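>>> the following comprises the amino acid sequence and a computationally predicted model.
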Amino acid sequence: MDYKHEKLFEEKVFKDPVHRYIHVRDKVIWDVIGTREFQRLRRIRQLGTTYLVFHGAEHSRFQHSLGVYEIVRRIIDDGFSGRTEWNDEERLLTLCAALLHDLGHGPFSHAFEKVFTLDHEKFTQEILTGDTEVNEVLRRVSPDFPEKIADVIGKTYPDKLVVSLISSQIDADRMDYLQRDAYYTGVSYGHFDMERILRVMRPAEEQVVIKFSGMHAVEDYIMSRYQMYWQVYFHPVSRSAEVILMKILHRARHLHTSGYRFQHDPIPFKSFFERTIELEDYISLDESVLLTYFQWWRNEKDEILSDLCDRFLNRRLFQYAEFDPATEYRKIGELESLFKEAGIDPEYYLVTDSSSDLPYDFYRPGEENERVPIYLQTPNGELRELSRSSEIVDAISGKRRTDHKIYFPEDRLAANRDDNPLYDKILRMLKG
């Protein structure tokens, strides 16, 4: 039997708190899971700094990736297989894309990307097509198989139905992370009736559609996503930890480029500081490496780097205040001047941060980041965009919500406010 269709002698299962069991019967899938690059995902947290707010949020990209694979496996094997709209030849490709969609995430994911201007999807594609163990496994299927998976990740694969299962407004990625993140954070917001959604999913020419009778389950899913973003993903305390994390990396890069002699040479970071990143540099870096250096950097002579690392490791986070850039833009300039006068570097200790989310949108020709909408399939086969049938979804369609905060070391200011009236003035401005 050729490798593409080879099955394991006995099905392998992973016990999973969200899906109960994750089933693997394809030899390709089992071999991919065993690669160095996929095992690295065990050392990348799914929710970055959120564990400093929700202490149970220690789950990994490895767990999430298996969950996305399992949802797609169920959709294809239990729902799509044999239907004329679905090409069964795309099965293994879709399963591999689901399993590997997050392969390129770096340590602390989005915060790390922002500091070094990286794109985890591009690194996912590079890992798939580069000189890696994953690539070696995938090429056993066919020489162009890794490139096909990379095209699915990059949303350029010709079969848009395959892409929509991995990346759309109702995809396996979102369905897993909402439930998984809700489970590990202990909140109730992310729960929705996934079983019902899977039962009413149907393959169409270019994307997944939903039977009209499943509209209320989709409404629940969209509202779950809305709540999770504002109650968990954009939690202001988690953002405080992320701000400090980013400032640590900014400071370390500044020190490196200015010739500072570290007590522990930051060898794993040099290519990132100097923008000469090789694929091996990226794959070798995970959260355990960052945290080890943070421990070492606590003892550096540079007071800013030392203090920021101690804050992150021991959860001495920045306080925050509401901030409206439209009406308070002058306030930042005034505060920066006061911070400098007080001997506190505003570059590292006065930080504005914004979080924004668009819970659902429909196709708007010509707009940036056009979104393919969710379609309901009526009994007569007609496709109807979701918000035209759902008043709940219509109420939030196209409405972007943005939250602005300003972060600062209240503990440092408060400890010295009696001795220095400038500190008291700063605190009153921040909290006023």
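Good, I have the coordinates. Since the structure is predicted, the reported quantities are computational estimates derived from the model, not experimental observations.
>>> alpha carbons only for contacts and neighbour counts from here, please
OK.
>>> just checking, what packs against the longest strand along the chain?
Assignment by DSSP state E gives strand 7-16 as the longest strand of the chain. Packing partners of strand 7-16 (3 or more CA pairs under 8 Å, 6 or more residues apart in numbering; DSSP states H and E): strand 20-26.
>>> which helices and strands does the strand it packs on pack with?
strand 7-16, helix 61-74.
>>> can you list these in CSV and add mean neighbour count and distance to Val162?
As requested, those are arranged in CSV below (neighbours: other CA atoms under 10 Å; distance: least, CA to CA, whole Å):
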stretch, mean neighbour count, distance to Val162
strand 7-16, 12, 22
helix 61-74, 23, 10
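>>> so which of the ones you listed is nearest Glu336?
Closest approach to Glu336 among the helices and strands packed on strand 20-26 is made by helix 61-74 (38.1 Å; CA to CA).
>>> can you list contacts of the closest one?
18-19, 22-23, 38-46, 94-96, 98-102, 165, 172-173, 175-177, 180 (CA atoms under 8 Å, 6 or more residues apart in numbering).
>>> would you map the strands across this structure?
Using DSSP E, strands in the chain cover 7-16, 20-26, 201-203, 208-211, 319-322, 351-357, 375-377, 383-385, 401-408.
>>> and the angle from the second one to helix 61-74?
This points to strand 20-26. On the basis of axes from the mean of the first three to the mean of the last three CA atoms, to 10 degrees, strand 20-26 is oriented at 70 degrees to helix 61-74.
>>> how about strand 20-26: buried residues?
Ile22, His23, Val24, Asp26 (16 or more other CA atoms under 10 Å).
>>> was I right about the third one contacting Glu11?
Yes: in this structure Val24 lies within contact range of Glu11 using CA atoms under 8 Å: 5.8 Å.
>>> and stretch 313-333, how far out from the chain middle?
Taking CA atoms, centre = their mean, to the nearest Å, one finds the center of stretch 313-333 at 24 Å from the center of the full chain.
>>> let's bring in a second one:
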Amino acid sequence: MISDYKHQMLPMEKVLRDPIHNYIYIQHQVILDLINTREFQRLRRIRQLGVANYVFHGAEHSRFTHSVGVYEITRKICDLFQRNYPSKEKGDGLWNDDERLVALCAALLHDVGHGAYSHTFEHIFHTNHEKMTTEIITSSHSEVNAVLRKVAPDFPEKVASVIEKSYPNPQVVQMISSQIDADRMDYLLRDSYFTGTNYGTFDLTRILRVMKPYSDGISFDMSGMHAVEDYIVSRFQMYQQVYFHPVSRSIEVILSHLLKRAKYLYKNGKTNCLGPTNLLFPFFEGDFSLSDYLKLDDGVLNSYFSLWQDSDDKILSDLADRFLNRKPFKSVRVSEDTRYLLPTLRKLVADAGFDSEYYTATNDSFDLPYDTYSPSQNKHRTQIELMQKDGLLVELSQVSNLVAAISGKVSGDERFFFPKEMKSSEQQLELFGPIYSEFQSYLKNDTLIKK
């Protein structure tokens, strides 16, 4: 019966060994069944950090490992809430454990729609991983949907609404999506571990201990303010030192141009240059199904890139070689004062024999470490609220000088990318001396400068 499946627990809990959480505990039959679906297993074949392994060689972890980690943190939150803040009567703002299963399923499935090299692929082929996540959950053709429907006919829509932030219980939504949620906490710790950096470490145990449910969502006990501060700073550092690393962004630029070139060749009838890449044809056409989407992963794309190294199209061949064999572009910082120089630099790159459409790019990476507090605006859904002893709430940046110092301040930079040959080839300097000399006269260390 439907109700029996909803409450069905495993005879003995299963565990997954994990370097971040030690053990990930699987207790519900529905969670185990979701993990075993083909859509969720596909996440094993998609790297969590895309091309970051070209910079941090240990960053080989997958969307699968992150997703089960988010599930585990959410499970711990539910346990703590049920143990310490169980609802006594309707409307008291405390934790109703009937929400546990929808929270756990949403946590597990929040990234199930990510595609091969997700963010770069999305940009070129106009896909959207959040939309695909919802489609996988609600489509009658997916194994995930079949599992969720066994809980209740409307259960897939409930799980999807958590991810879409429209679910009526704000506590459940904020567990999965807020400024300090299970998703962010897991990826900071996990990415820090696998990149071999320490920037993303913070006291997860302490943060979970000071979380409190209330009628409008989740708050944190005032005594845990410093642990929350540490989390905010860790997130800031990870974006600056890992997620915005210029070499990772360079490889992403090459990947983007490689896919762009393949799409151009297809659209112009030069499929002979692409070889047997039929799995990409629906995306070149801009008319793909869920089944088409789920057939792609990082390994499929890499196989195509390997074939393209021998393509008759020199640009496609060269970009595939640069991507697979780690030959990143160089880059310099661009400011408002020097942006006007970019057309000049692109022309010099073209004069040196490179197609500037595929061998130059501007790329910006900016992040808001913590949403600014503005008393004149309606309260942001994701603001971090601290609960004082008298039960009143205060927004984090109002009591933390450290968080106030970085609140609302966008960090990051804009860069201009170009072939490494424009900067370091002695042979080409001899062949194209004036072009290369002029190009390099605009560069000083890591920055574009006025002459």
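Alright, I've got the coordinates. Computed from a prediction, not measured in an experiment: that's the story for all the values here.
>>> where does the TM-score land?
For these two chains in superposition, a TM-score of 0.96 is obtained (TM-score structural alignment, normalised by the length of the first structure); 431 aligned residues with a CA RMSD of 1.7 Å.
>>> related to what we said a few turns ago, Leu52 of the first structure: which of the helices and strands packed on strand 20-26 of the first structure is closest?
helix 61-74 (17.2 Å).
>>> pull up the aligned stretch in the second structure for the closest one.
Under TM-score structural alignment, the match for helix 61-74 of the first structure in the second structure covers residues 63-76.
>>> average gap between that stretch and the first structure?
Compared with the first structure after the fit, stretch 63-76 of the second structure shows a mean deviation of 0.4 Å (mean CA distance after the TM-score superposition for the first structure).
>>> one step back: what residues in the second structure pair up with the longest strand of the first structure?
Alignment note (TM-score structural alignment): strand 7-16 of the first structure is matched to residues 9-18 of the second structure.
>>> mean shift between that stretch and the first structure?
Superposing on the first structure places stretch 9-18 of the second structure at an average distance of 0.6 Å from its equivalents, by mean CA distance after the TM-score superposition for the first structure.
>>> chain center to that stretch, what's the gap?
27 Å.
>>> check stretch 64-76 of the second structure too.
The mean C-alpha position of stretch 64-76 of the second structure is separated from the chain mean by 15 Å, CA atoms, centre = their mean.
>>> one more: stretch 206-223 of the second structure?
25 Å.
>>> again with stretch 82-102 of the first structure
For stretch 82-102 of the first structure, the distance to the chain centre is 22 Å (CA atoms, centre = their mean).
>>> try stretch 269-281 of the second structure
Computed by CA atoms, centre = their mean, the chain-centroid distance of stretch 269-281 of the second structure equals 29 Å.
>>> is it possible to get TSV of the strands of the first structure that adds distance to Ile149 of the first structure?
Listed next are the strands of the first structure as TSV, based on distance: least, CA to CA, whole Å:
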stretch	distance to Ile149 of the first structure
strand 7-16	20
strand 20-26	16
strand 201-203	20
strand 208-211	19
strand 319-322	42
strand 351-357	28
strand 375-377	25
strand 383-385	29
strand 401-408	33
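>>> what about the ones you listed, which gets the closest to Ile75 of the first structure?
Across the strands of the first structure, Ile75 of the first structure has its closest neighbour in strand 201-203 (7.8 Å, CA to CA).
>>> and the closest one, which stretch of the second structure?
Residue span in the second structure matched to strand 201-203 of the first structure, by TM-score structural alignment: 211-213.
>>> quick check: buried residues in stretch 51-58 of the first structure?
For stretch 51-58 of the first structure, a neighbour-count test (16+ other CA under 10 Å) marks Tyr51, Leu52, Val53, Phe54, Ala57, Glu58 as buried.
>>> how about CSV for the residues you listed, with distance to Leu427 of the first structure added?
Shown next, in CSV, are the buried residues of stretch 51-58 of the first structure (distance: CA to CA, whole Å):
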residue, distance to Leu427 of the first structure
Tyr51, 28
Leu52, 25
Val53, 24
Phe54, 28
Ala57, 32
Glu58, 34
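>>> check those residues and tell me the two furthest apart.
Val53 and Glu58 (10.9 Å).
>>> mind checking what Arg44 of the second structure lines up with in the first structure?
Applying TM-score structural alignment, one finds that Arg44 of the second structure aligns to Arg42 in the first structure.
>>> I figured its match was touching Arg36, is that so?
No: at 10.5 Å, Arg42 of the first structure does not count as touching Arg36 under the criterion of CA under 8 Å.
>>> who's more crowded, the two?
Arg42 (17 against 14; other CA atoms under 10 Å).
>>> which ones are touching the more buried one?
Neighbours of Arg42 of the first structure in contact, by CA under 8 Å, 6+ apart: Ser60, Arg61, Phe62, Gln63.
>>> let's see that with 7 Å instead.
Ser60, Arg61, Phe62 (CA atoms under 7 Å, 6 or more residues apart in numbering).
>>> quick one: the residue lying closest to Ala404 of the second structure once chain neighbours are set aside from Gly200 of the second structure, how far?
Using CA to CA, 6 or more residues apart in numbering and skipping residues adjacent in sequence, the residue nearest Ala404 of the second structure is Ser397, 4.6 Å away. Computed with CA to CA, to the nearest Å, the distance linking Ser397 of the second structure and Gly200 of the second structure is 20 Å.
>>> map Ser258 of the first structure across to the second structure for me.
Using TM-score structural alignment, Ser258 of the first structure lines up with Asn268 in the second structure.
>>> let me redo that: Val162 of the first structure
With TM-score structural alignment as the criterion, the equivalent of Val162 of the first structure in the second structure is Val172.
>>> since we're on the nearest residue to its match once chain neighbours are set aside, how many residues are nearby?
Spatially, and ignoring its direct neighbours in sequence, Val172 of the second structure is nearest to Ala103 (5.7 Å; CA to CA, 6+ apart). Residues within reach of Ala103 of the second structure, counting by other CA under 10 Å, total 25.
>>> in the first structure, what sits opposite Ala103 of the second structure in the alignment?
Checking TM-score structural alignment: Ala103 of the second structure goes with Thr94.
>>> what do you get for Asp33 of the second structure?
Counting by TM-score structural alignment, the partner of Asp33 of the second structure is Asp31.
>>> quick check: the closest residue to its match other than its chain neighbours vs Tyr69 of the first structure, distance?
Nearest in space to Asp31 of the first structure, with sequence neighbours left out and distances taken as CA to CA, 6+ apart, is Val137 at 6.9 Å. To Tyr69 of the first structure, Val137 of the first structure is 17 Å away according to CA to CA.
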